[in-house]
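Student: Need a 3D model of the sequence below.
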Amino acid sequence: MIELAALDMAGTTIDEAGAVYRALRTAVERTGVPVAEADLQTWMGTDKREAIAALVRLGGGTPTPDLVEDGYAAFREFLREAYRTTPPQAIPGVEEALAELRRRGIKVALTTGFSDDVAYPLLESLGWSAGEGGNLDAVVTSDEVPRGRPAPHMIHRAMEKTGVIDTRRVLAAGDTVVDVEAGANAGAGVVIGVLTGELTRADFEGHPQTHVLDSVADIPSLPQARPAV
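Tutor: Below is the predicted model:
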């Protein structure tokens, strides 16, 4: 049985209407370089400063520290406005799934390529929080780790926060390729690609996942998530 479910936020547990994709593209294109769709897909789910630097470089630009910081400020402003006009919502069935996992004794952590100043207001808008009285056991943002996905650090940090020591008892899930790569790099026993983001089932083929599910809402039905009898 798994002891920890480490789940991505935007596109995996939270429906934010594709605002992150649009914000990232806008932040990079305002520097004067084009963004290829394939490159955007590759860098979704990563630390957003790292993503901006990589996409500027791929577009033929020079990602100086000032340019990256300006791009990140534009990313946050676009996202703030997008969330104001179209408030994010929990993906259908996810809140119930998280509650059921915790009822079974499985810790639930959210991991994200967002920094604290983006992640926590987003969670607050949904009424989600970690700790006593909250619906989560831990939250890990990009500010807490030396490298974002596909590095395993956020998942390992979630293990530290929840007291889980066996990576084989960790389930990692996300809607991007770097999410499943991070899960595999972390040694998670269950690595899931979900179809609530921009990718299709075919997009996850050939990548290190153990399952592709329609939604995080389907996780409680997995044998690994069922209580031992």
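
Student: Could you use CA atoms for every contact and neighbour count after this?
Tutor: Fine.

Student: residue ranges of the strands in this protein, please?
Tutor: 4-8, 14-15, 89-90, 107-111, 138-140, 170-174, 190-194, 211-213 (DSSP state E).

Student: Residue 100: which of these is closest?
Tutor: Nearest to residue 100 among those is strand 107-111 (10.3 Å), distances taken as Cα to Cα.

Student: The top helix by length along the chain packs against which elements?
Tutor: When the chain is parsed with DSSP state H, its longest helix is helix 65-85. With contacts taken as 3 or more Cα pairs under 8 Å, 6 or more residues apart in numbering; DSSP states H and E, helix 65-85 sits against helix 19-29, helix 48-58.

Student: any idea how far the last one is from the chain center?
Tutor: Using Cα atoms, centre = their mean, to the nearest Å, the distance from the centre of helix 48-58 to the centre of the chain it belongs to is 17 Å.

Student: Could you also give me the structure for this second sequence? I'd like to compare it with the first:
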Amino acid sequence: MIQVVVLDMAGTTVADDGLVEQAFTQAIGAQGIESGSKRYDEMLRHVRATMGESKITVFRHLLGNDEAAAQQANQAFETAYGTLVDEGHCEPIEGAEETIRELQGHGIKVCLTTGFSETTQQRIIAALGWKNLADLTLCPAQAGRGRPYPDLVLKALLDLQADAVGNVAVAGDTAYDMTTGIRAGAGIVAGVLTGAHGNDQLVAAGATHVLESVRDLPGLLNH
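Tutor: Below is the predicted model of the structure:
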């Protein structure tokens, strides 16, 4: 009996359309690393591989644990992404809002999670008109640690009062979403094919199910 569903945002319920990479290009450019250079290409590969991870953690890795540089790059990333959102480059995955409402109609509580900061997350939610849509929204700083740690899912379980970890379903488009769900002990860990990672990566990371879209989630839970 699923009582709480934890949904990722970018790539799962929110269309990415390359916004993360655009914002990354601006952020890393501010560190003097030019697009097209060998180092830039290596960094971009890491960003793609770690989609879903807390962004500050990604920048710490890329910049050799230079905390000041990582914080500066992360702030530049969040600013660039927020600007893109404000300019209208932000749309929901088709059917995502209806899916959330359908789940809630069956008495299931929904939490939207992200690897972005709370400020950026709220800008996305405002741009989509989703202010009162989800029962809970969480970013890494509110939960303790970001993906691939289980904190976001466990915080949602506690705040939304699920009876057990097995009564929680997690859905996301990245291997990190899958790892988070598995580590948290979620009853269902569903990958969706509308974002960063494909079927093989999602299955390798532990997905219990792989769906074409988040729109297919209510049907899975009703079986």
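
Student: ok, back up a step: please identify the deepest-packed of the strands of structure 1.
Tutor: Comparing those by mean neighbour count (mean count of other Cα atoms under 10 Å), strand 170-174 ranks first with a mean of 30.

Student: what range in structure 2 does that one sit on?
Tutor: Counting by TM-score structural alignment, strand 170-174 of structure 1 falls onto residues 168-172 of structure 2.

Student: Relative to structure 1, what is the average displacement of that stretch?
Tutor: Here the mean offset of stretch 168-172 of structure 2 against structure 1 after fitting is 0.6 Å, by mean Cα distance after the TM-score superposition for structure 1.

Student: got a list of contacts for that stretch?
Tutor: 2-9, 11-12, 153, 157, 162, 177-178, 181, 186-192, 214 (Cα atoms under 8 Å, 6 or more residues apart in numbering).

Student: Could you list which residues are in contact with residue 211 of structure 2?
Tutor: Taking Cα under 8 Å, 6+ apart, we find residue 211 of structure 2 in contact with 190, 191, 192, 193, 217.

Student: Against residue 77 of structure 1, how distant is the equivalent of the third one over in structure 1?
Tutor: Looking back up the chat, that one is residue 192 of structure 2. Under the alignment (TM-score structural alignment), residue 192 of structure 2 pairs with residue 194 of structure 1. Residue 194 of structure 1 sits 28 Å away from residue 77 of structure 1, going by Cα to Cα, to the nearest Å.

Student: next one: residue 142 of structure 1
Tutor: From residue 142 of structure 1 over to residue 77 of structure 1 the distance is 18 Å, taken as Cα to Cα.

Student: Settle it for me: which of these two has more neighbours?
Tutor: residue 142 (22 against 14; other Cα atoms under 10 Å).

Student: I figured the more buried one hits residue 112, correct?
Tutor: Yes - using Cα atoms under 8 Å, residue 142 of structure 1 is in contact with residue 112, at 6.4 Å.

Student: Now list whatever residues contact both of those two.
Tutor: Counting by Cα under 8 Å, 6+ apart, the common neighbours of residue 142 of structure 1 and residue 112 are 47, 154.

Student: ok, back up a step: out of the helices and strands packed on helix 65-85 of structure 1, which comes closest to residue 97 of structure 1?
Tutor: When the helices and strands packed on helix 65-85 of structure 1 are compared by Cα to Cα, helix 19-29 sits nearest residue 97 of structure 1, at 23.8 Å.

Student: Buried residues of the closest one, list them for me.
Tutor: Buried residues in helix 19-29 of structure 1, counting neighbours by 16 or more other Cα atoms under 10 Å, are found at 19, 20, 21, 23, 24, 25, 26, 27, 28, 29.

Student: Next, the distance between the ends of stretch 48-56 of structure 2.
Tutor: One end of stretch 48-56 of structure 2 to the other measures 15 Å (Cα to Cα).

Student: Hmm, I typed the wrong one, I wanted stretch 9-22 of structure 1.
Tutor: 16 Å.

Student: Identify the residues contacting the counterpart of residue 209 of structure 2 in structure 1.
Tutor: By TM-score structural alignment, residue 209 of structure 2 lines up with residue 211 in structure 1. Going by Cα under 8 Å, 6+ apart, residue 211 of structure 1 touches 190, 191, 192, 193.

Student: Fine by me, thanks again.
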